[in-house]
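# With the sequence up front, the predicted model follows.
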Amino acid sequence: GDGTWPSAGAKAILVNLAKFPKFNGQVVELAEFNEEKQRWKCLLSNGGDVQVFASNIEPVDMFEDRVSEVEKMLEEGQVYEAWRALQSKSRAPQKLKDALRKKYACGMYS
């Protein structure tokens, strides 16, 4: 991708849907943005679609710049902040999760 988010054709995860909680956590494909309704049309894996606000979608993979931010947090000892950042639905790289686990294992909170 060219770094623009969200964009049509991108894979996303549905989040914070109050009306349709069963869709939360589902991976969808962004079809098109409806200017009038200010919603994204998302294609569901079962062939259906839902219209959601941009606040209801998260990228499937964590952005590189976000990954760098979290790595910096870990370097600076902001373990809790880093942990919070990894609680989003976006998939963080395994190396980042491992780094966080290592920090915890060092007994910083014992």
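Looks like it came in fine.
# can we go C-alpha only for contacts and neighbour counts from here?
Fine.
# show me where this structure has helices.
Applying DSSP state H to the chain gives helices spanning 64-75, 79-85, 94-105.
# how much does the first one deviate in direction from helix 94-105?
Taking axes from the mean of the first three to the mean of the last three CA atoms, to 10 degrees, one finds helix 64-75 and helix 94-105 inclined to each other by 20 degrees.
# Run through who's touching helix 64-75.
The contact list for helix 64-75 (CA atoms under 8 Å, 6 or more residues apart in numbering) reads 79, 81-82, 85, 92-93, 96, 99-100, 103.
# Residue for residue, what is the longest strand the protein has?
Secondary structure assigned by DSSP state E gives strand 27-34 as the longest strand of the chain.
# in that strand, what counts as buried?
Across strand 27-34, burial judged by 16 or more other CA atoms under 10 Å covers 27-33.
# Can you add distance to Leu14 and mean neighbour count and give the helices of the chain back as a markdown table?
A markdown table is the format used below for the helices of the chain (distance: least, CA to CA, whole Å; neighbours: other CA atoms under 10 Å):
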| stretch | distance to Leu14 | mean neighbour count |
| --- | --- | --- |
| helix 64-75 | 19 | 15 |
| helix 79-85 | 17 | 16 |
| helix 94-105 | 22 | 14 |
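# got another, please set it beside the one above:
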Amino acid sequence: MHAFDILAEAKMRQWEKEKKDGVTKPSANRPALSVESGDSLEKQLFADIKRLIRRSRQEPPQAGRETLKEAERVQVQLSARLEKAGAYHLSRYVADRIRALREGQDE
């Protein structure tokens, strides 16, 4: 099971427990987010980062630097989402995986 799937499962169980205990109430006002692939947004962001890093290696130097900057922006967004969700260890793990990918160690 992928780390993001584990996180999603844990969050869902926590929400169900809070709902059962009356801590959380279902809200009809929450906007529904539809993801065509069925993957979590975090998982999609991580895939985008990997794709951008790999693409940067195939581009000319200037374009490659711009692509890496885009990957950094997406990484900041992903880290913020994970840390906001309290997934500090997962955020650290993802950062380590991305660092290894940038260094060419994780293909």
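Great, that's in hand. On a predicted model such as this, the values are computed, not experimentally measured, just so you know.
# Quick TM-score on the pair, please.
Aligned and superposed, the two chains score 0.35 in TM-score terms (TM-score structural alignment, normalised by the length of the second structure); 64 aligned residues with a CA RMSD of 4.1 Å.
# just to revisit the earlier point, need the helices of the first structure in a markdown table (columns: distance to Val50 of the first structure).
Below are the helices of the first structure laid out as a markdown table (distance: least, CA to CA, whole Å):
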| stretch | distance to Val50 of the first structure |
| --- | --- |
| helix 64-75 | 27 |
| helix 79-85 | 27 |
| helix 94-105 | 31 |
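# who are the neighbours in contact with Ser56 of the second structure?
Contacts of Ser56 of the second structure (CA under 8 Å, 6+ apart): 63-65, 67-68.
# Take these and write them to a markdown table, including neighbour count.
Conversion of the contacts of Ser56 of the second structure to a markdown table gives the following (neighbours: other CA atoms under 10 Å):
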| residue | neighbour count |
| --- | --- |
| Ala63 | 14 |
| Gly64 | 18 |
| Arg65 | 15 |
| Thr67 | 21 |
| Leu68 | 19 |
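# and these, which of them are in helices?
Filtering the contacts of Ser56 of the second structure for helices - DSSP H - leaves 63-65, 67-68.
# just these now: which is nearest Lys17 of the second structure?
Leu68 (40.9 Å; CA to CA).
# who are the neighbours in contact with that closest one?
Contact partners of Leu68 of the second structure, counting by CA under 8 Å, 6+ apart, are 52-53, 56.
# Kindly recompute the last result at 10 Å.
With contact set as CA atoms under 10 Å, 6 or more residues apart in numbering, Leu68 of the second structure has these partners: 49, 52-57, 74, 102.
# Export these as TSV, with columns for distance to Lys43 of the second structure and secondary structure.
Shown next, in TSV, are these (distance: CA to CA, whole Å; DSSP: H, G, I helix; E, B strand; the rest coil):
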residue	distance to Lys43 of the second structure	secondary structure
Ile49	10	helix
Leu52	14	helix
Ile53	16	helix
Arg54	17	helix
Arg55	18	helix
Ser56	20	helix
Arg57	22	helix
Val74	12	helix
Arg102	18	helix
